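Undergrad: Build me a structure from this.
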Amino acid sequence: MAVASGSVAFQSGYIKSARGVKLFTCSWLPANQEVKALVFLCHGYGVECSIFMRGTGTRLAQAGYAVFGIDYEGHGKSEGAVCLVERFSDVVDDCSSYFRSIRGNYNALGSISHDRTPVEMPDYKNKARFLYGESMGGAVALLIHRKEPMDWNGAVLVAPMCKISEKLKPHPVIVSILTRLSPLIKSWKIVPSKNIIDHAFKDPIKRDEIRANPYVYQDKPRVQTALQMMVASTDLEQRLDEVTFPFLVVHGKEDTVTDPACSVELHKRARSTDKTLNLYPEMWHGLTVGESDENIERVFADIVAWLNLRSPAGALTAKTLQQSDLKMVIDDHKLTASNGVCNNNHSFN
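TA: Here you go, the predicted model:
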């Protein structure tokens, strides 16, 4: 399905994963300007791209970016048991495969269908490309980077799930019991947890809008899903020093879903030479959808400014932008960049 609205063209369709699962995909493309770079969305736990992340896709497309998203298996409009993550690696592999097909040549996709009508798309293989991960999607983005360390120009990580906070870790006995029973009860919705929507999204009106989205999962986590998220987070925590690409982390200081201290640790331990951390006082977990309009615009202004500084005009080679090239780009833009955008330890106090 293709829909044009003002300066943004929205398209959606389906692909089949390597396991034969039908996965929903969508994109927001600038309608009246040249594409600056590509942005690939990795959504969070229990949500999806076309409705929940519509604001993200639209804003970035209006800023000149071609934005692509995919609903994970069991999420949103994709096939699969609702919110059951059998293997976290499957989520990573599905995203990686789909994103790679677009980066190389969108028209080469043999299994994509847009209402059964082929859609002509530009060749994007010479465009800069960025990952964009929210919450659990932050873990997905970081694991894609680990899998393809030289293939990305950077990432925007919004309240990323990159480590389990000590305050939130389940008791080892609980973990041991669930691990042993998981093969028998993997799909059971019994994992104790607080109401994510109540704790993630600050604005009550936006909170109600999120609840009204029929594709947002609102039940207790399934046993296997919770275990897979814990394993992925623990793995990332142990290997944060393997993160080497440029990244921006934005995190609300009052987030009780993913601990902002974990983002601080990511920023500290990552070996990236270009890394920026923005902490926002009084903001919660849902920085891009659950805050006041003013706060949401503030966060997106920072995100777009960061991307603009790392998306030089014209085509790039397929290799990742080198640090020397990035430094030259940053130096060229210092006079016009907003204050603090390039600060490697930017915190709003």
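Undergrad: From here on, just use CA atoms for contacts and neighbour counts.
TA: OK.
Undergrad: what helix or strand does residue 146 sit in?
TA: helix 136-147 (DSSP states H and E).
Undergrad: contacting residues for residue 71?
TA: Contact analysis of residue 71 by CA atoms under 8 Å, 6 or more residues apart in numbering lists 23, 24, 25, 43, 48, 49, 77, 78.
Undergrad: how close does the nearest residue in space to residue 136 that is not next to it in sequence sit to residue 70?
TA: Spatial nearest neighbour of residue 136, excluding adjacent residues (CA to CA, 6 or more residues apart in numbering): residue 44 at 4.6 Å. Distance of residue 44 to residue 70, given as CA to CA, to the nearest Å: 11 Å.
Undergrad: Counting neighbours, go ahead and name the busier of those two.
TA: When residue 44 and residue 70 are compared for neighbours, residue 70 comes out ahead with 29 against 25, by other CA atoms under 10 Å.
Undergrad: contacting residues around residue 83?
TA: 45, 46, 73, 74, 75, 217, 221, 222, 225.
Undergrad: doesn't the second one fall inside a strand?
TA: No: the assignment for residue 46 is coil, going by DSSP: H, G, I helix; E, B strand; the rest coil, so no strand is present there.
Undergrad: Alongside the first, I'd like the structure of this one:
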Amino acid sequence: MAVELRFPSSELSLFSQKCFAPINHRQNVRLPFTCPRKTTPESPMSWGSGHRLVVTAKKPPIDGVPAELNKIASQKLDSAPARRRVRSAFKELQQQLDHCLFKMAPAGIRTEEWYECNSRGLNIFCKRWFPESDVGIKGAVCFCHGYGDTCTFFFDGIARYIAASGYAVYAMDYPGFGLSEGLHGYIPSFDELVDDVIEQYKKFKGRPELNGLPHFILGQSMGGAVTLKIHLKEPKLWDGVVLVAPMCKIADDVKPPEPVLKLLKLMSHVVPKAKLLPNVDLGELAIRETNKRKLAVYNVISYGDRMRVKTAMELLKATDDIEKQVEKVSSPLLVLHGAADKVTDPQISRFLYEKASSKDKTLKLYEEGFHCILEGEPDERIFTVLNDIISWLDSRCSLT
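TA: All right, here's what the predicted structure looks like:
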């Protein structure tokens, strides 16, 4: 069951919910990410050669996977070529997993993968999904993935479902994530990452097959923050914004205290790439169904190690920036969130819904839903959320 709220709504209120653990000198820093993988206990932090702090989580073997594949999956994934080798080895196996997004994927969807060199000289992985050739295209949907995630695993099934309803779906992996070039899990500048996405998605929008069609952007978890920053930078770029469990504000009562922020800021300049923040396995919090939770380990190129210091600071800065400008969110807006999400707070989605200046805005909260409402819920719920997105897109296409 979904609770739907439409503009205007004067009865919404904010409630305090601790979706992040408070940060102090003796506690873990916990920031949101999507579909985490389980790792074995980490070794103590130690100084490596060149005075670089090195901490790496060991990945346990995947049950039921041949030793040769596990050997491939266990390699260091800092570089894009390594991640591409691992993805290539697991691509066929991933598509055979016992998950509704793979088992019930519509037939006849046309896909294409390629790399493009952006203005910063980075090779960016891109992918698109088109409906069958006899199905007319209603509009385009561009996707922004979550922290440590990629557009080549669960999203492939999501994109196929949306494409089957008559949409051209486009996605890219951010620099440092998935198959794109860059140090794995490293965000040196969130604003720069946003600019990279804007640059790439403007190229998509300019393709002749999309001429005259409405364009939408869909962001999940940290991708929600990316999407909001894109909209705030160029508010007229999209005909509608869809956010799934977005990371867009950190509750005031769980923000890091000022001394910790100062320490993190200093360390982000001294050892920006260091993996210092304790790793938290959020699988049980993010994915409600046990069987689907077990499949997350097959997302073999997701970033599941400790968060890098500079990355953590950039995420904090991004949410602060969004919070200060949330009233400027003016696009037609659909926000979807699991009501039981303990990774990103559904009450923050209420905050976004209340404060956004959009005249066309909808908030849907799904009872008992966890963070990964498009991947980790019962099959019926997953398709309910997907159909809610498609219905919203369809109604906006009819208005353009």
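Undergrad: Make a ChimeraX selection of the buried ones in the contacts of residue 83 of structure 1.
TA: Selection of buried members from the contacts of residue 83 of structure 1 for ChimeraX, criterion 16 or more other CA atoms under 10 Å:
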select :45,46,73,74,75,217,221,222,225
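Undergrad: Most widely separated two among the contacts of residue 83 of structure 1?
TA: Maximum pairwise distance in the contacts of residue 83 of structure 1, criterion CA to CA, is 15.1 Å, between 73 and 221.
Undergrad: The residue nearest to residue 136 of structure 1 matches what in structure 2?
TA: Here residue 44 of structure 1 is matched to residue 146 in structure 2, going by TM-score structural alignment.
Undergrad: Check residue 248 of structure 1 too.
TA: Per TM-score structural alignment, residue 248 of structure 1 is aligned with residue 334.
Undergrad: What is the neighbour count of its match?
TA: Around residue 334 of structure 2 there are 22 residues (other CA under 10 Å).
Undergrad: So it: helix, strand or coil?
TA: Residue 334 of structure 2 is classified as strand under three-state DSSP.
Undergrad: check contacts around residue 23 of structure 1.
TA: Contact partners of residue 23 of structure 1, counting by CA under 8 Å, 6+ apart, are 14, 15, 16, 17, 70, 71, 72, 73, 77, 78, 79.
Undergrad: so which of those persist in structure 2?
TA: Among these, the contacts conserved in structure 2 (both residues aligned by TM-score structural alignment, their matches' CA atoms under 8 Å) are 14, 15, 16, 17, 70, 71, 72, 73, 77, 78, 79.
Undergrad: Could I get the full set of strands for structure 1?
TA: 2-5, 8-16, 22-30, 37-42, 65-70, 128-134, 154-158, 247-252, 275-280 (DSSP state E).
Undergrad: Dump those strands into JSON lines; add distance to residue 172 of structure 1 as well.
TA: Below are these laid out as JSON lines (distance: least, CA to CA, whole Å):
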{"stretch": "strand 2-5", "distance to residue 172 of structure 1": "49"}
{"stretch": "strand 8-16", "distance to residue 172 of structure 1": "38"}
{"stretch": "strand 22-30", "distance to residue 172 of structure 1": "35"}
{"stretch": "strand 37-42", "distance to residue 172 of structure 1": "29"}
{"stretch": "strand 65-70", "distance to residue 172 of structure 1": "34"}
{"stretch": "strand 128-134", "distance to residue 172 of structure 1": "27"}
{"stretch": "strand 154-158", "distance to residue 172 of structure 1": "28"}
{"stretch": "strand 247-252", "distance to residue 172 of structure 1": "28"}
{"stretch": "strand 275-280", "distance to residue 172 of structure 1": "31"}
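Undergrad: Can you tell me how far the residue positioned nearest the centre of structure 2 is from residue 320 of structure 2?
TA: Nearest residue to the geometric centre of structure 2 (CA atoms, centre = their mean): residue 146, 1.4 Å. Distance of residue 146 of structure 2 to residue 320 of structure 2, computed by CA to CA: 18 Å.
Undergrad: Kindly report the same for residue 342 of structure 2.
TA: Going from residue 342 of structure 2 to residue 320 of structure 2 by CA to CA gives 20 Å.
Undergrad: And these two? Which one has more around it.
TA: residue 342 (20 against 15).
Undergrad: Surely that one and residue 287 touch.
TA: No: the criterion here is CA atoms under 8 Å, and residue 342 of structure 2 misses it with residue 287 at 10.5 Å.
Undergrad: residues shared between the contacts of the two?
TA: Counting by CA under 8 Å, 6+ apart, the contacts common to residue 342 of structure 2 and residue 287 are 370, 371.
Undergrad: Buried ones in the host helix or strand of residue 92 of structure 2, by neighbour count?
TA: Element membership of residue 92 of structure 2, judged by DSSP H and E, is helix 80-94. For helix 80-94 of structure 2, burial by neighbour count (16+ other CA under 10 Å) applies to 80, 82, 83, 84, 85, 86, 87, 89, 90, 94.
Undergrad: now swap in stretch 314-321 of structure 2 and tell me
TA: 314, 315, 316, 318, 319, 321.
Undergrad: Could I get those in CSV, plus columns for distance to residue 159 of structure 2?
TA: Formatted as CSV, the buried residues of stretch 314-321 of structure 2 follow (distance: CA to CA, whole Å):
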residue, distance to residue 159 of structure 2
314, 28
315, 26
316, 29
318, 27
319, 27
321, 30
